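*Asks:* The amino acid sequence is not available; the structure is as follows:
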């Protein structure tokens, strides 16, 4: 594993937290956070879904997952972690239930490990599962 991948793996853990999630992601309009992520997009890449916690957010494009960790008191410093769907080896989707209103998505990335995201009940977790399946199957 190269030192660059080790650095990225650490950054992902800051967002996903291998233990129980500290915050839950809620759906938001990709246009609301598009200005932060748009400079990272390549030709033919479109933002499809966006989810936000208090400060951090996650964007699903048609090619990858971009996790943004907002840092510092002012929130101007940001860590952008790009996780391409081409590196997904396996994934798990857990839908919300009657008493447990949260949904979960776990992704296993080649050379990186597991990324776990927890969503509030209104998130369309099945659509995310379909998006990922269409890129890694």
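*Replies:* Good, I have the coordinates. Predicted model only: the values in this text are computed from it and were never measured.

*Asks:* From now on I want contacts and neighbour counts done on CA atoms only, so please keep to that.
*Replies:* Will do.

*Asks:* Select the longest helix from the chain.
*Replies:* Criterion DSSP state H: the longest helix present in the chain is helix 3-16.

*Asks:* another structure for you, compare them:
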């Protein structure tokens, strides 16, 4: 059986962590950084990655994904190339499946590498 992506997101730019993310956080959890996707926001905390997926025309329906660091078995990072690659890429292998987070060309992939290393090692 081939490994397939369960979900994939592209992070375009770093944004300020929204105050309303606090309703998702548990005791002792801190939001480190937030990133804008097409219509969504991804927040990296000290315990997990939270991705809010706005759905529908109005965006009033929101699906929230939580990827706890403790289910990540391994990861890989790939930086954007010079000519043809537009995005860097983080691939997460978890007990739940395979996730891809694409990193926009204007973002440095190394802070993601460091964050994952600190959370998982």
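*Replies:* Ah, there it is. Note that the coordinates shown come from a computational prediction; the quantities given were computed from them, not determined experimentally.

*Asks:* TM-score, when you put one on top of the other?
*Replies:* The TM-score (TM-score structural alignment, normalised by the length of the second structure) is 0.85; 116 aligned residues with a CA RMSD of 1.8 Å.

*Asks:* and the longest helix of the first structure, which residues are buried?
*Replies:* Going by neighbour count (16 or more other CA atoms under 10 Å), the buried part of helix 3-16 of the first structure is 8, 9, 11, 12, 15, 16.

*Asks:* all strands for the first structure, in order.
*Replies:* In chain order, the first structure shows strands spanning 26-28, 47-52, 57-61, 64-71, 77-84, 88-94, 103-109, 113-119, with DSSP state E as the criterion.

*Asks:* Same list, those, but as CSV with distance to residue 135 of the first structure please.
*Replies:* Formatted as CSV, the entries for those read as follows, by distance: least, CA to CA, whole Å:
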stretch, distance to residue 135 of the first structure
strand 26-28, 22
strand 47-52, 14
strand 57-61, 11
strand 64-71, 9
strand 77-84, 10
strand 88-94, 9
strand 103-109, 13
strand 113-119, 17
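
*Asks:* Quickly compare those strands and say which is most buried.
*Replies:* strand 57-61 (a mean of 22; mean count of other CA atoms under 10 Å).

*Asks:* on average, how far is that strand from the matching bit in the second structure?
*Replies:* Average distance between strand 57-61 of the first structure and its aligned residues in the second structure, after superposition and using mean CA distance after the TM-score superposition for the first structure, equals 1.2 Å.
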